[in-house]
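this one's structure only:
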């Protein structure tokens, strides 16, 4: 190639597509670099609640119903400080606390949403991988192909982590389903084999691992921010050098 000849660059239409992807997918990933951190924090709070109950029920002696009032709190089953922190309140004459039911429902919803998101992201990365391979034909982008493929690799790995998170959450719910959280059943267990604390500890550990993977997933996505910015800057430089300006749809907000 003569020294004064520019290296082959993608055609204008392709540059516009790449610019669009670099802009909007960078913004999309900025959200997903934060949302899992919030979800992980909420999951850790649920894990702490389970551990608090397990700690309490590992040592406390089962009591008797101390009040004829159905809404009176159980002196033996409620963990110190947990009612104010989580709202989980065991009451005489009642069944499983509504807060525990809501916790399990929310975790099940999170598992479904995480699994769905992981499947979508994995499919998207299959397509992105193929498209990125075609960019090798344009030497003007050759030095940034590593960056582009690293973005895809990070997102793909994040998708795998999210799929595992969904599995962990569902297995934790399976373990919790083996516990009868009514005061009568809990007291019977405390007078017998005390199996309930073991199920709660194991469930909380699965919650903990799922939360850890959520944080790692967010970290992988967060690492892409500079790579997207660098890649888009090159695309816009090529548009400018060729006398083509980005269309209205790709202008910065």
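Done, it's in. Computed from a predicted structure; not experimentally measured.

contacts, neighbours, all on C-alpha from now
Will do.

measure residue 33 to residue 130 for me?
In this structure, residue 33 and residue 130 are separated by 24 Å, where distance is defined by C-alpha to C-alpha, to the nearest Å.

who's more crowded, those two?
When neighbours are counted by other C-alpha atoms under 10 Å, residue 33 and residue 130 differ, and residue 33 comes out ahead with 22 against 10.

show me what contacts that one?
Listed by C-alpha atoms under 8 Å, 6 or more residues apart in numbering, the contact partners of residue 33 are 217, 218, 219, 220, 221, 222.

any idea how far it is from residue 149?
Between residue 33 and residue 149 the distance is 18 Å, computed by C-alpha to C-alpha.

surely residue 210 meets residue 172?
No. Taking C-alpha atoms under 8 Å as the definition, residue 210 is not a contact partner of residue 172, at 9.9 Å.

for burial, what's the neighbour tally of residue 101?
Residue crowding around residue 101 was assessed by other C-alpha under 10 Å; the count is 12.

adding another structure so you can compare the two:
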């Protein structure tokens, strides 16, 4: 019959095994968001740089699908497909960009909240390991895993906040060609909004990249801790009964 001590060790071993594998995924996945956010940032920066200096176009075109030569920037078109057309409103790519950023913000917020709750529970549970002399030299290592993951939770929340604010900044801009050209002939406020939004996306990308570092650092700690718990559980297992002849 399993004792409470046995059940705890089995639980600790289970967590060490499966959460180690789980973190292998999360040590890689932030870099997908980094690339995505950097591309978004570069596209917005390219538009801002162009709109800071370009003069409004006075050319007339017969087709409403003609590209707006003053508003388009090849870098933004090549990177995200952003195309301003003479008879169009806000490009669909910009609408999609704001939608995707909101979704990414919500995903990071949910991750941060779940991870904060999980690490709070884990921290309290780890206190029970203090009564295991066999784990005395690895207590700091196991607590560091939790501390690192808690740090990742905080960064996920910061990523969400920066993405939300970047979308709010973009929401201050009327991306219709008529409104943009009006800004080009006035105070050119729109490029400054775009520079700010771009910088916030870059910072969110930097945070995502940094969040992978503590997770990478956890791998060795998970490995040596799991090996030790395996040894303790194995030593506690009763020998298999031998058959009598």
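In hand now; what should we look at? Everything numeric in this text was worked out from a predicted model, so none of it was measured.

now what about the TM-score between them?
The TM-score (TM-score structural alignment, normalised by the length of structure 2) is 0.93; 236 aligned residues with a C-alpha RMSD of 1.3 Å.

residue in structure 2 matching residue 190 of structure 1?
Residue 190 of structure 1 maps onto residue 184 in structure 2 when the alignment is built from TM-score structural alignment.

what of residue 23 of structure 1?
So, by TM-score structural alignment, residue 23 of structure 1 is matched to residue 17.

what of residue 240 of structure 1?
Under the alignment (TM-score structural alignment), residue 240 of structure 1 maps onto residue 234 of structure 2.

can you check residue 135 of structure 1 too?
Residue 135 of structure 1 maps onto residue 129 in structure 2, by TM-score structural alignment.

you'd agree its match is in a helix?
Yes. In this structure, residue 129 of structure 2 lies within a helix as judged by DSSP: H, G, I helix; E, B strand; the rest coil.

confirm that residue 65 of structure 2 sits in a strand.
No. Remark: residue 65 of structure 2 does not belong to a strand; assigned using three-state DSSP, it is coil.

okay, now the closest residue in space to it that isn't next to it in sequence: neighbour count?
Of all residues beyond its chain neighbours, the one nearest residue 65 of structure 2 is residue 85 (5.3 Å), with distances taken as C-alpha to C-alpha, 6 or more residues apart in numbering. Here the number of neighbours of residue 85 of structure 2 (other C-alpha under 10 Å) works out to 20.

please tell me how far residue 85 of structure 2 sits from residue 169 of structure 2.
If you go by C-alpha to C-alpha, the gap between residue 85 of structure 2 and residue 169 of structure 2 works out to 23 Å.

measure the aligned residue in structure 1 for residue 62 of structure 2 to residue 239 of structure 1 for me?
Alignment note (TM-score structural alignment): residue 62 of structure 2 maps to residue 68 of structure 1. In this structure, residue 68 of structure 1 lies at 78 Å from residue 239 of structure 1, with C-alpha to C-alpha as the measure.

show me the contacts for residue 18 of structure 1.
232, 235.

with residue 54 of structure 2 instead?
Going by C-alpha under 8 Å, 6+ apart, residue 54 of structure 2 touches 70, 184.

surely it is within a strand?
No. Assignment of residue 54 of structure 2 by three-state DSSP gives coil, placing it outside any strand.

distance of it from residue 199 of structure 2?
Spatial separation of residue 54 of structure 2 from residue 199 of structure 2 under the definition C-alpha to C-alpha is 22 Å.

now do the same for residue 198 of structure 2: its match in structure 1.
Residue 198 of structure 2 maps onto residue 204 of structure 1 when the alignment is built from TM-score structural alignment.

hmm, back to that, the match of residue 23 of structure 1 touches residue 227, doesn't it?
No. Using C-alpha under 8 Å, residue 17 of structure 2 is not in contact with residue 227; the gap is 9.6 Å.

distance of the match of residue 23 of structure 1 relative to residue 223 of structure 2?
In this structure, residue 17 of structure 2 and residue 223 of structure 2 are 9 Å apart, going by C-alpha to C-alpha.

which of the two has more neighbours?
Per other C-alpha under 10 Å, whichever of residue 17 of structure 2 and residue 223 has more neighbours is residue 17, with 17 against 13.

ok, now which ones touch the more buried one?
When contacts are counted by C-alpha under 8 Å, 6+ apart, residue 17 of structure 2 touches 222, 226.

just residue 133 of structure 2 next, same as before
By C-alpha under 8 Å, 6+ apart, residue 133 of structure 2 has no neighbours at all.

where along structure 2 do the helices fall?
If you assign secondary structure with DSSP state H, the helices in structure 2 sit at 4-26, 29-51, 74-80, 92-126, 139-170, 177-184, 190-236.

the second one vs structure 1, average offset?
Just to be clear, that refers to helix 29-51 of structure 2. If you overlay the two and look at helix 29-51 of structure 2, the average distance to its match in structure 1 is 0.5 Å (mean C-alpha distance after the TM-score superposition for structure 1).

packing partners for that helix?
Applying 3 or more C-alpha pairs under 8 Å, 6 or more residues apart in numbering; DSSP states H and E, we find helix 29-51 of structure 2 packed against helix 74-80, helix 190-236.

residue 11 of structure 1 versus residue 131 of structure 1, what's the distance?
14 Å.

same question but for residue 141 of structure 1, I mixed them up
For residue 141 of structure 1 relative to residue 11 of structure 1 (C-alpha to C-alpha), the value is 12 Å.

these two: which has the busier surroundings?
Between residue 141 of structure 1 and residue 11, residue 141 has the larger neighbour count (other C-alpha under 10 Å), namely 20 against 12.

pull up the gap between the equivalent of residue 27 of structure 2 over in structure 1 and residue 177 of structure 1, please.
Under the alignment (TM-score structural alignment), residue 27 of structure 2 pairs with residue 33 of structure 1. Here the criterion is C-alpha to C-alpha. By it, residue 33 of structure 1 lies 32 Å from residue 177 of structure 1.
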